[in-house]
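**Student:** what follows is a predicted structure for the sequence shown.
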Amino acid sequence: MGYSRYDPAMQGRPAWNAGRMVGTKRPLTQKQIWAVRFFLEREGRLRDRALFDLAIDSKLRGCDLVKVKIGDLVSGAEIRTRAIVIQQKTGRPVQFELTADVRSSLLAWLERRGGSIDDYVFPSRVNNLGHLSTRQYARLVDEWVTAIGLRREEYGTHSMRRTKASMIYKATGNLRAIQILLGHTKIENTVRYLGVDIEDALLLAERTEI
């Protein structure tokens, strides 16, 4: 339930977004991805490196990323090259690839983490049976981007989700493929999510010869 601006109880109360930068968060560039990886390697943060890598490759929403289980990623003694999870928001499955570098960092983390296929990949430090919270994930993202000199107001968990999708879109212009990778039900959602505008559309049109 919302509040009316005429409600006396609301007078003098700051807006929920006062002082915050709202709107679409920026994706990372290739250079920034490697800067974050270098920072996490230097600090010996094995879990965070695996979390960051999985966030970039999977393109999952934060609520789905923190709930990934070991069994979703592991096949025998190896990390899968592709994985599938059911999205919390839509209830529909989404598939993603796991590249060689990402598989390597995940394997290093899981070897240290231990556990069974029913355990979460990133457990809560408060309750080992639970998973890392989305709030803690957001705090970690703030820490990562700040560490490489970026403004935390301009980046967030959706930056992790958008990064690879934006790169693929710029390389191919294939919105339908991005829709599938992000697990969107409507192409319009993908257009809004990537921030595709008239300039993008015109550039794509100019590159298409008939």
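**Tutor:** Perfect, thanks for sending it. Numbers count the residues shown, from 1 in each chain.
**Student:** going by C-alpha atoms from here, please, whenever you check contacts or count neighbours.
**Tutor:** Noted.
**Student:** would you map the strands across the protein?
**Tutor:** 74-75, 78-79, 82-86, 93-97 (DSSP state E).
**Student:** let me have the ones you listed in CSV, extended by distance to Phe39.
**Tutor:** Converted to CSV, the strands of the chain look like this (distance: least, C-alpha to C-alpha, whole Å):
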stretch, distance to Phe39
strand 74-75, 26
strand 78-79, 24
strand 82-86, 27
strand 93-97, 24
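**Student:** which one of these lies nearest to Ser166?
**Tutor:** Ser166 sits nearest to strand 93-97 of all those, at 15.0 Å, using C-alpha to C-alpha.
**Student:** okay, buried residues for the top helix by length along the chain please.
**Tutor:** Longest helix of the chain, by residue count under DSSP state H: helix 157-172. Under the neighbour-count criterion of 16 or more other C-alpha atoms under 10 Å, helix 157-172 has 157-166, 169 buried.
**Student:** between the strands of the chain, which one is nearest to Ala50?
**Tutor:** strand 78-79 (12.2 Å).
**Student:** pasting the second one now:
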Amino acid sequence: MALKKKRAAKRRAWNKGLEIGQRDAFTPAQVKRIRQVLAGRGVPGSIINVARTRRKPPVRCALSEATAKALGKWIAVSGKKRTGYIFSGRGAALPRPMTVRQMNRLLKFWVAEAGLDPKKYGKESLRRTKALHILNGTGDLETVRMLLGHAKIESTSKFLRIAKKSDPIAISCAFDI
């Protein structure tokens, strides 16, 4: 029993030294820098279906022209088949999809190579960035909520860090109609 306590005392917490919580979204300039980093490395339709796990239905995603072109080049160069994984994981024995951990490592490498702090950005930064750009362009929070798959508008505003600017009752009282 004493040996177990001694080992437990030496163990390091899994999240010690890690930043916990929401990550920042990328700015348009940062997205441009990351694209420049990726451009030197390496045409599907503009709307694709992305398969998900756990018996969930596929998600439809819209691709920009630049993304579709880059993805088309990647598929052509890598020799991927239509039924295979576009981004396969490590190991040549059985083709498997890239794991979340592998994707996080790759993203951190790209962010660092673009000259940004990898601790400030994660995979959710990509999702948040796209949603914020759509919101800034359209101003339609309901559409962004649907795209993100949130059930409540409050979840979307919290995810995008949109603070309540004022009290709706106070605004209503200010207008005499």
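**Tutor:** All right, it came through fine. Predicted, not measured: the structure shown is a model, and the values here were computed from it.
**Student:** ok, so of the buried residues of helix 157-172 of the first structure, who is nearest Gly23 of the first structure?
**Tutor:** His158 (10.5 Å).
**Student:** map the closest one across to the second structure for me.
**Tutor:** Counting by TM-score structural alignment, His158 of the first structure corresponds to Glu124 in the second structure.
**Student:** pretty sure its match sits against Arg23.
**Tutor:** Yes: with contact defined as C-alpha atoms under 8 Å, Glu124 of the second structure counts as touching Arg23 (6.9 Å).
**Student:** what is the burial count for the counterpart of Leu107 of the first structure in the second structure?
**Tutor:** Matched by TM-score structural alignment, Leu107 of the first structure corresponds to Gly72 in the second structure. Residue neighbour count, defined by other C-alpha atoms under 10 Å, stands at 14 for Gly72 of the second structure.
**Student:** now do the contacts for Gly72 of the second structure.
**Tutor:** Contacts here follow C-alpha atoms under 8 Å, 6 or more residues apart in numbering; on that basis Gly72 of the second structure touches 43-44.
**Student:** how close does the equivalent of Ala114 of the second structure over in the first structure get to Thr99 of the first structure?
**Tutor:** By TM-score structural alignment, Ala114 of the second structure lines up with Ile148 in the first structure. Relative to Thr99 of the first structure, Ile148 of the first structure is positioned 23 Å away (criterion: C-alpha to C-alpha, to the nearest Å).
**Student:** equivalent analysis for Arg26 of the first structure, please.
**Tutor:** Counting by C-alpha to C-alpha, the gap from Arg26 of the first structure to Thr99 of the first structure is 23 Å.
**Student:** re earlier: state the distance from the match of Leu107 of the first structure to Ser46 of the second structure.
**Tutor:** Counting by C-alpha to C-alpha - Gly72 of the second structure and Ser46 of the second structure are separated by 11 Å.
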